[in-house]
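Asks: next comes the sequence, and after it the predicted model I'd like to discuss.
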Amino acid sequence: MTGPLGVAIVGCGTISHQYLANLVSFPGVRVVACADLDLERAREVAARYGVPVAATSSEVISHPDVELVVNLTIPSAHARVALAAVRVGRHVYNEKPFTADRESGAVLVEAAASAGVLLGSAPDTFLGAGLQTAARVVAEGGIGTPLSALTLFQGPGPESWHPSPEFLFQPGAGPLFDMGPYYLTALTTLFGPARRVAAVGRRARDERVVGSGPRAGTRFPVEVPTHVTTLVEFAGGQAATMVFTFDSPLHRTGFIEITGTEATMRVPDPNTFGGEVLLRRAGDDDWTPVPTEGTEAGRGLGVLDMAEAVRRKRPHRATGELGLHVLDTMIAIAESAERAEFVEVGSDCPVPEPLPRGWDPAAIRFG
């Protein structure tokens, strides 16, 4: 087929607006349908963004104009919805985390390979200007040989501002699974896959209190570690110390430093598409900015890259294998914290090539 790739959105919650605002503006894709368990919400979202069809997930997945499904459902539904789409020959891009567990993720990857369709996974922030610039600095030897990394995500937790924060303190969430995909994806695209991890997990208190909205004052249980410190060893020999915590009164997020034999690089917040890259070489008194190159268009870049891969028959970058490997690494970290021992990471993934210089979402057209 030629022309814009036909896309369907399944799951019309809050995050769908960030995707749709971009996808309807990219000439390389055409959003043809929206679906949600709440059909009225799907209709409202479709009307807002000029999408012609609003229907159930099964209806939009089988719609003849849909070639790729953007799966924005809740994490526990990621595997089921994606597998249904793969089985009728649709390419799929999953929001993070890739799936809820290793087993369903592996089944999904195998099913996509058997069906001959592409599988993608968020986050696609590494395709933004900030992390793409960092990847080029590393690839071009700008810090020498990469040796180690330090990442920090610290804060007091989301219950003070989120009106319904309970799900963020339940299994499959916590600071590790909520924010870990951004930091681990960034490091995996810079270093390659992880090989083993060691971690400590703690929980500062057994209950938290909703701090805003109509349910303010409601107490709820904490079911997962709210502080995780981990050491991750990568296949290339690099080691990363990573902190994820909802227990810190100090807000410090988006912190990544990469140390090489020749320089240290400060990398932008991996939950954004832009930001400043800074270098500090031995003997320097201060950091030196590196001019960033690339797009800051936002969520949906991974979908557009997949569309280009489909139309031009080339590999895409935010792959299902990458998403599954990051999930596998997070599960290994959780297991290590529980068992107090090193845990091997058994999966692998290709390291995505940097985007070509000048890659512009507004200029990508097919046919």
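Replies: In hand now; what should we look at?

Asks: switch to C-alpha atoms for all contacts and neighbour counts from now on
Replies: Noted.

Asks: what about residue 106, is that helix, strand or coil?
Replies: With DSSP: H, G, I helix; E, B strand; the rest coil as the basis, residue 106 sits in helix.

Asks: the top helix by length along the chain: which residues count as buried?
Replies: Criterion DSSP state H: the longest helix present in the chain is helix 320-339. Buried residues in helix 320-339, defined by neighbour count with 16 or more other CA atoms under 10 Å: 320-337.

Asks: what's the answer for stretch 178-187, then?
Replies: For stretch 178-187, by 16+ other CA under 10 Å, it's 179, 180, 181, 182, 183, 184, 185, 186, 187.

Asks: take the one below as the second:
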Amino acid sequence: MMDKSAPVWSQIGDRSNGSRPTLRYARFWLVLAAYLLSLSARVLAQRIPALTVLPPDLSLTNPALAQRRSELVEERASLHGRVTDLNARCGSVLAGSAADAACQKAQTELSIALNSHIQKSGDFNADAQPAVRANILIKNMNALAIKLGWSLEKQARLNIALHKLDFDGDPNVTGGQVRSAWQGILSRGEDADIVREASEGGGLGFPGAGAQTTHEDCAIFALANATGLPYGVVAARATGLIGQEDWRSASERANPQSYVETRGLNGGEVVMLAESFGQAEVVRSSEFVNTLNTGRPIMINVVPPNGDVSGGHEVVLTKAFQHAGETWFVMMDSNQGPERHLFLSSKELNTMLQERGVAYRPEPGTTPALLR
């Protein structure tokens, strides 16, 4: 992080003798011109960050991100033009003259523009770098699907789902708001009226795969709950997958069970595992109700009950229903054991939600084959 409180530059040169010209501006603008051109030299401890390079396929799948980069490149060219112009006009001016005042005004305006550009460049990189990493991960996952001999249909579905993974929920939520939402859900318990309304039209669904202990394997429980398979079957599939992931370190591939229990799975791995058992589709929160109404459970990543917005916890939505004139959901949480169903409102869900959901359905008429 750069220190945004630091000035873009400090005064350069000596203005003690107002009767003679100074090279103050010439020195500044020449240094700044080189700074903008090289994007590597420091100007008074302030740096314009180099823009993250987007792979061609990422530019195609994320045109908004590509457009932001293009605009920043154009803005840098414009800034360089302004530097060149000011360097020509203010290379040597008489201190205290009208030209000096005009140059100071132009210097201030460029300072503001430069600070704005630095901020926008940093914001772009903060968004672009995770996108680039995700793009590389998607390529690796697609390559693994080919290696595993998946059908072209499954490969295509996996690729589509991986590219649709994205943030969902309230970007401005606080840890306190999340803790409050969880407290409301847990203290509500299995309220008789809510249970009755949620049970209409088919009941609450099936019991879960078990209760999570101290491990970070909530994603395995969520997959087991969504697929209706035993925990051991899903865990074995997950460790088999991690053991073949080229993007994992040698130690992680050698000890996949330890990795699952201590680190958990990322969103892409959840999608790939779900697809290995059947069919996975990434859906926006606005599509949750319709998806659930077709009988497909949805795995979602939420902020954990402690309100740590940098953390994640995988749970499963099994049903949508109406309560008090609003849409509510039935949720299975491995922290609560296999028999307890939690009920939450749309507002509470939006407060907790971290990402788009992963909807699952079994492959019609087939039994999933184990990873080879």
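Replies: That came in fine, so what should we check first? Here the structure is a predicted model, which means the values were calculated and not measured.

Asks: tm score of chain vs chain?
Replies: The TM-score (TM-score structural alignment, normalised by the length of structure 1) is 0.24; 154 aligned residues with a CA RMSD of 7.1 Å.

Asks: helix or strand next in line after the longest helix of structure 1, which one?
Replies: Remark: after helix 320-339 of structure 1, the chain's next helix or strand is strand 343-344, criterion DSSP states H and E.

Asks: would you map the strands across the stretch 1-150 of structure 2?
Replies: Counting by DSSP state E, counting those that start in this stretch, the stretch 1-150 of structure 2 has strands at residues 21-22, 93-94.

Asks: among these, which is the most enclosed?
Replies: Highest mean neighbour count among those (mean count of other CA atoms under 10 Å): strand 93-94, with a mean of 19.

Asks: and it, what does it pack against?
Replies: Contacts defined by 3 or more CA pairs under 8 Å, 6 or more residues apart in numbering; DSSP states H and E place strand 93-94 of structure 2 against strand 21-22, helix 98-147.

Asks: looking at those, which is closest to residue 320 of structure 2?
Replies: Closest to residue 320 of structure 2 of these is helix 98-147 (CA to CA; 31.0 Å).

Asks: ok, then the element right after the closest one?
Replies: Taking DSSP H and E as the definition, the helix or strand right after helix 98-147 of structure 2 is helix 152-164.

Asks: buried sites along the helix or strand just after that next one?
Replies: Where DSSP H and E defines the elements, the next helix or strand beyond helix 152-164 of structure 2 is helix 175-188. Judged by neighbour count using 16+ other CA under 10 Å, the buried positions of helix 175-188 of structure 2 are 175, 178, 179, 180, 181, 182, 185.

Asks: possible to save these as JSON lines with distance to residue 301 of structure 2?
Replies: Shown next, in JSON lines, are the buried residues of helix 175-188 of structure 2 (distance: CA to CA, whole Å):
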{"residue": "175", "distance to residue 301 of structure 2": "15"}
{"residue": "178", "distance to residue 301 of structure 2": "13"}
{"residue": "179", "distance to residue 301 of structure 2": "15"}
{"residue": "180", "distance to residue 301 of structure 2": "18"}
{"residue": "181", "distance to residue 301 of structure 2": "15"}
{"residue": "182", "distance to residue 301 of structure 2": "14"}
{"residue": "185", "distance to residue 301 of structure 2": "16"}
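
Asks: name the nearest of these relative to residue 257 of structure 2.
Replies: Distances from residue 257 of structure 2 to the buried residues of helix 175-188 of structure 2, taken as CA to CA, are shortest for residue 182 (29.4 Å).
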